[in-house]
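J.: dropping the sequence and predicted coords here.
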Amino acid sequence: MNAFDIPASTSRGTSRPRDQATPLPPSLKGCAHGRAGKADWQAGPGTGWLSWWGLNAHIQGIADRLAKEGFTVFAVDLYHGRTTKDAAEADRLLAQLDWGKASEELRAATDALRERGGPGTKVAVLGFCMGGALTLLAGVTDPQLDAVVPFYGIPPETVDVTRIRAPVLGHFAKNDDWCTPDRVDALEQKLKRAHVPAEFHRYDASHAFFNDTRPEVHSPENARQAWKRTVDFLHAKLG
């Protein structure tokens, strides 16, 4: 199976989640690993988070920040408790990831957010690097999503992004050896030709510029601008 080939079924997984700092809602237990933002699952539009490094303190902090903006947040732990600060180890974790199961777990999380919020609840998915690519994949496989926000992540050509129906807000760095400017331009044009509502922003920064735990690439001003755009976009699309 190709890393991004997703089985037709989107049934929920059966693995048991580890202990959480913030308890999982009943609808997520037994179907997805992760951590809720520190808003204790208040009613409100929902968002899910993804990252290449795993569910580390940085991602947990972002989830908490977004929860303070009034959203119900669930940071999906696709590595099931494993995190790393080493790029080589992150590559190994990524290589071991079961992408079909990951897609199912993400769909389980977004379904649970809808269930938690009740009828009419709107849900978005956001992600960084590998998580950004998975965010766009989620837009393909979950037609009920109301917004997708990829940060410097692009899925391979085998993923038909023209099937996305949710509005897309993309954040990309001009200095990026993976999501190169040419790839970003091609993705944007593909989405626009398919009439997918897409708003792309390009920052004079390096890949992972949002990550304040990596001073060698962190760009505070660009990160602040990307955060404001993200929060404004989510409020506009989710309520």
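T.: That came through fine.

J.: could you use CA atoms for every contact and neighbour count after this?
T.: OK.

J.: quick one: the residue sitting furthest away from the middle of the chain from residue 163, how far?
T.: Residue farthest from the centre of the chain, counting by Cα atoms, centre = their mean, is residue 193 at 23.6 Å. From residue 193 across to residue 163, the span is 12 Å (Cα to Cα, to the nearest Å).

J.: and for the host helix or strand of residue 89, what are the contacting residues?
T.: Here residue 89, judged by DSSP states H and E, is contained in helix 87-96. The contact list for helix 87-96 (Cα atoms under 8 Å, 6 or more residues apart in numbering) reads 52, 53, 79, 83, 84.

J.: can you name the next helix or strand after it?
T.: Using DSSP H and E, the helix or strand that follows helix 87-96 in sequence is helix 99-117.

J.: take the one below as the second:
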Amino acid sequence: MKGRMIEFNTSNGQVFSGYLSIPEKGKGPGAIVLQEWWGLVDHIKQVCDRLAAFGFTALAPDMYKGEQTDSPDQADRLMMALGIDESEQILQGAIKALLANQACTSKKVGTVGFCLGGQLSLYAAAADPDMVSACVDFYGIHPNVNPPIENIKAPVLGFFGEKDPYVTMEAVRELKKNLDDAGKTAIFYTYPDADHAFFNDTDPNYHQQAAEDAWRHLRQFLAENIS
């Protein structure tokens, strides 16, 4: 890993941690990276490092406060135990900490999330619309997180697998319709042979072609929209 763990404060004085990766040149536009249901595992840290390699200053807040797992049952328990009020505090604290960091050159951030984090990416863009100028959702899901889409100001980029049993194509179409009906800018890419977690190269569902295509679109989208 090229980055490091840092601590940041929330508005109510609590202290949380996250993984920060900075470009080799020392500064760049800010991106918040949001974890899958496993926790702040190495894969998410590597996404931060990859973004830093392309010039972004990336921060992944630890939404589980130090807990992580490789058990689906435990991951489901951790995800369902995630309180939305505390999650909002963590997200706001992370965004403010990143924008205040001298390595961040932008006045707003992009949010990039996977699985649980994909839904949190939408939530962050809706909860803090004046601080988020780009929102990326990789197959986002959480039954209790319902972002107020009407509040989103940032353009939304979504990536989904047609074989995903958790985020079905019906759910994808409904999300796209809701964004369109609310007058939001939303571009979705769906991959016919891809399953849930297709971007995670440590997961059995990893789909190299889909992941590489999504990465290209992601980099361009962030470069064009983080301001």
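T.: The structure has been received and is ready for your questions. Keep in mind the model is a prediction, meaning the values are calculated, not measured.

J.: quick one: TM-score?
T.: Superposed pair, TM-score by TM-score structural alignment, normalised by the length of the second structure: 0.88. Supporting alignment: 218 aligned residues with a Cα RMSD of 2.3 Å.

J.: helices along the first structure, start to end?
T.: 57-68, 87-96, 99-117, 130-141, 181-193, 220-238 (DSSP state H).

J.: just name the most buried of the ones you listed.
T.: Here the criterion is mean neighbour count by mean count of other Cα atoms under 10 Å, and of the helices of the first structure the winner is helix 130-141, at a mean of 25.

J.: what angle sits between it and helix 87-96?
T.: Calculated by axes from the mean of the first three to the mean of the last three Cα atoms, to 10 degrees, helix 130-141 of the first structure forms an angle of 20 degrees with helix 87-96.

J.: and helix 130-141 of the first structure, which stretch of the second structure?
T.: Aligned by TM-score structural alignment, helix 130-141 of the first structure falls on residues 116-127 of the second structure.

J.: related to what we said a few turns ago, report the buried members of the contacts of helix 87-96 of the first structure.
T.: Neighbour-count burial (16 or more other Cα atoms under 10 Å) applied to those gives 52, 53, 79, 83.

J.: ok, the nearest residue to residue 176 of the first structure once chain neighbours are set aside - contacts?
T.: Spatial nearest neighbour of residue 176 of the first structure, excluding adjacent residues (Cα to Cα, 6 or more residues apart in numbering): residue 207 at 5.1 Å. Listed by Cα under 8 Å, 6+ apart, the contact partners of residue 207 of the first structure are 152, 172, 173, 175, 176, 177, 217.

J.: derive a ChimeraX selection command for the buried subset of those.
T.: Buried members of these, defined by 16+ other Cα under 10 Å, are picked up in ChimeraX with:
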select :152,172,173,175
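
J.: mind checking which of the contacts of residue 207 of the first structure are in strands?
T.: Of the contacts of residue 207 of the first structure, the ones assigned to strands by DSSP state E are 172, 173, 175.

J.: in CSV: those, plus distance to residue 237 of the first structure.
T.: Converted to CSV, those look like this (distance: Cα to Cα, whole Å):
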residue, distance to residue 237 of the first structure
172, 20
173, 24
175, 29
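
J.: what is the nearest of those residues to residue 186 of the first structure?
T.: residue 172 (12.8 Å; Cα to Cα).

J.: quick check: the counterpart of the closest one in the second structure vs residue 195 of the second structure, distance?
T.: For residue 172 of the first structure, the aligned position in the second structure is residue 160, judged by TM-score structural alignment. Between residue 160 of the second structure and residue 195 of the second structure the computed distance is 8 Å (Cα to Cα).

J.: same question for residue 113 of the second structure.
T.: 16 Å.

J.: what's the answer for residue 111 of the second structure, then?
T.: Counting by Cα to Cα - residue 111 of the second structure and residue 195 of the second structure are separated by 22 Å.

J.: between these two, who's got more neighbours?
T.: residue 111 (33 against 23; other Cα atoms under 10 Å).

J.: so what's that one up against?
T.: So residue 111 of the second structure contacts 31, 32, 33, 34, 121, 124, 125, 132, 134, 135, 136 (Cα under 8 Å, 6+ apart).

J.: let's see that with 7 Å instead.
T.: Each residue near residue 111 of the second structure by Cα atoms under 7 Å, 6 or more residues apart in numbering is listed here: 31, 32, 33, 121, 134, 135, 136.

J.: conserved subset of the residues you listed in the first structure?
T.: For the contacts of residue 111 of the second structure, the contacts that persist in the first structure are 31, 32, 33, 121, 134, 135, 136, with contact defined as both residues aligned by TM-score structural alignment, their matches' Cα atoms under 7 Å.

J.: taking those together, which two end up most distant?
T.: Counting by Cα to Cα, the most remote pair of those is 33 and 134, 11.9 Å apart.

J.: show me what contacts the aligned partner of residue 185 of the first structure in the second structure?
T.: Superposed on the second structure with TM-score structural alignment, residue 185 of the first structure falls opposite residue 173. The contact partners of residue 173 of the second structure, by Cα under 7 Å, 6+ apart, come to none.

J.: also residue 217 of the first structure?
T.: Taking Cα under 7 Å, 6+ apart, one finds 206, 207, 208, 209 in contact with residue 217 of the first structure.
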